[in-house]
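Asker: Sequence first, predicted coordinates after that:
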Amino acid sequence: MAEIPAENYSPSWGGDLRTPLPLTGDERETLTSSLDWHRRTFELKCAGVPAERLSEKAVPPSGLSLHGLLRHLTGVERWWFRIQFAGEEVPLLYYSDDDPNQDFDSLDGDPAEAFELWRAECRRSREIVAAAPSLDATGVRKSTGEPISLRRILVNMLAEYARHNGHADLLRERIDGATGY
């Protein structure tokens, strides 16, 4: 069972099931609640899609699929929060130097398991952010060895999800005509 139950989403003709973004709050609350809103948006864009259609590359000639975006976002969560910011020694997901596009190209495996792994990575990311003393805390950017702040990572993640939620909009509309979120 890879699809999100239909009762957990509402397409364009229904209500918004996401937690409303706060209208006031400090910078950390604003950034983290916005990121969670985008995470939930992505999940809702996949809601109700049958498992066999999640891997469908519905917007040719693009090689994107909802399943591929899911795998990509899972790897990005791990890369930015666990590896670069927290310095955890964990393997990369859906990537190798020999096959850098396996998140989009190798769509084997159960999408339901991919969703569970994504949710686990999101939970771990939230724990890391919550434990950080401030948004000025830094990790190490692996490509350069330079410090990178949690603030910058959160902004990068917001951009990542916003971009891919746009892709998911197009994919979902092509799959079953659903729009919204």
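Answerer: Received it, and whenever you're ready, just let me know what you need.
Asker: From here on, just use CA atoms for contacts and neighbour counts.
Answerer: Will do.
Asker: quick one: residue 127 is in a helix?
Answerer: Yes - read with DSSP: H, G, I helix; E, B strand; the rest coil, residue 127 is one of the residues of a helix.
Asker: Residue 88: how many residues sit nearby?
Answerer: Residue 88 sits with 12 neighbouring residues when counted by other C-alpha atoms under 10 Å.
Asker: try it against this one:
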Amino acid sequence: MTTPEREVLESLLDQARADLVSTVRGLSETEARRRLVPSLTTPLTLVKHATFAERMWFQRTLGRLADADCDGPLWAHGGFEVGDHESVAEVIAEFDRASARARVIAASFPLHEVRAHPHTGAPISLRWMYVFMTGEFARHAGHGDILREQLESMRGPGQPPASTTALPLAD
């Protein structure tokens, strides 16, 4: 309970990031893309959307980077589309790169650093961004857990993923 606030906020966000990625690890390419709800939400699009969020909040809003200076695109669809050419491993790697860049940018600012909310213009602090992003990623990890449970139940008892291209489960 005596850990500095910044360390707590950073570790909670990192845990939410890891939890989200863990909902995709071990799924086949087909399973990770399977739509089980009417929206574009799949286990893989949740990770792709999180990449968008890392760029939007930490690179563009906090770091004030131009879109062209971000480590990748800020998709009009918020990341809820994954191309046929993108593998699960590539989407996770892109998220990891965006997260690493977010950490570097955030480390340059105090928690009380203020920016304008990109949609409302309201003042928000880095502290607020940490709390917001932790909640966002934790919520999406919950969505991913439910989707994964549904996908695994479709395999049948003791059945491995439908594809040999699956990533190993995280320890």
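Answerer: Alright, I've got the coordinates. Since this is a predicted model, take the numbers as computed values, not measurements.
Asker: Mind naming the longest helix for the first structure?
Answerer: helix 150-176 (DSSP state H).
Asker: For that one, give me the average deviation versus the second structure.
Answerer: Superposing on the second structure and averaging over aligned pairs (mean C-alpha distance after the TM-score superposition for the first structure), helix 150-176 of the first structure comes out at 0.7 Å.
Asker: how distant is that helix from the center of its chain?
Answerer: Put simply, helix 150-176 of the first structure sits 7 Å off its chain's centre (C-alpha atoms, centre = their mean, to the nearest Å).
Asker: In the second structure, what stretch matches that helix?
Answerer: Matched against the second structure by TM-score structural alignment, helix 150-176 of the first structure falls on residues 126-152.
Asker: can you pull the buried residues of the matching stretch?
Answerer: Neighbour counts over stretch 126-152 of the second structure (16 or more other C-alpha atoms under 10 Å) mark 126-130, 133-134, 136-138, 140-141, 143-145, 147-148, 151-152 as buried.
Asker: Could you do stretch 54-73 of the first structure as well?
Answerer: For stretch 54-73 of the first structure, a neighbour-count test (16+ other C-alpha under 10 Å) marks 54-59, 64-73 as buried.
Asker: ok, of those residues, which one's closest to residue 131 of the first structure?
Answerer: Using C-alpha to C-alpha, residue 73 comes nearest to residue 131 of the first structure of those, at 21.8 Å.
Asker: and the corresponding residue of the first structure for residue 53 of the second structure, how many neighbours?
Answerer: By TM-score structural alignment, residue 53 of the second structure lines up with residue 76 in the first structure. By other C-alpha under 10 Å, the residues close to residue 76 of the first structure number 21.
Asker: Please work out which residues outside the helix or strand harbouring residue 76 of the first structure touch it.
Answerer: For residue 76 of the first structure, the element it lies in under DSSP states H and E is helix 66-77. Helix 66-77 of the first structure has contacts (C-alpha atoms under 8 Å, 6 or more residues apart in numbering) with 46, 54-56, 92-94, 103-105, 107, 111, 114-115, 117-118, 121-122, 125, 157, 161, 164, 168, 171-172.
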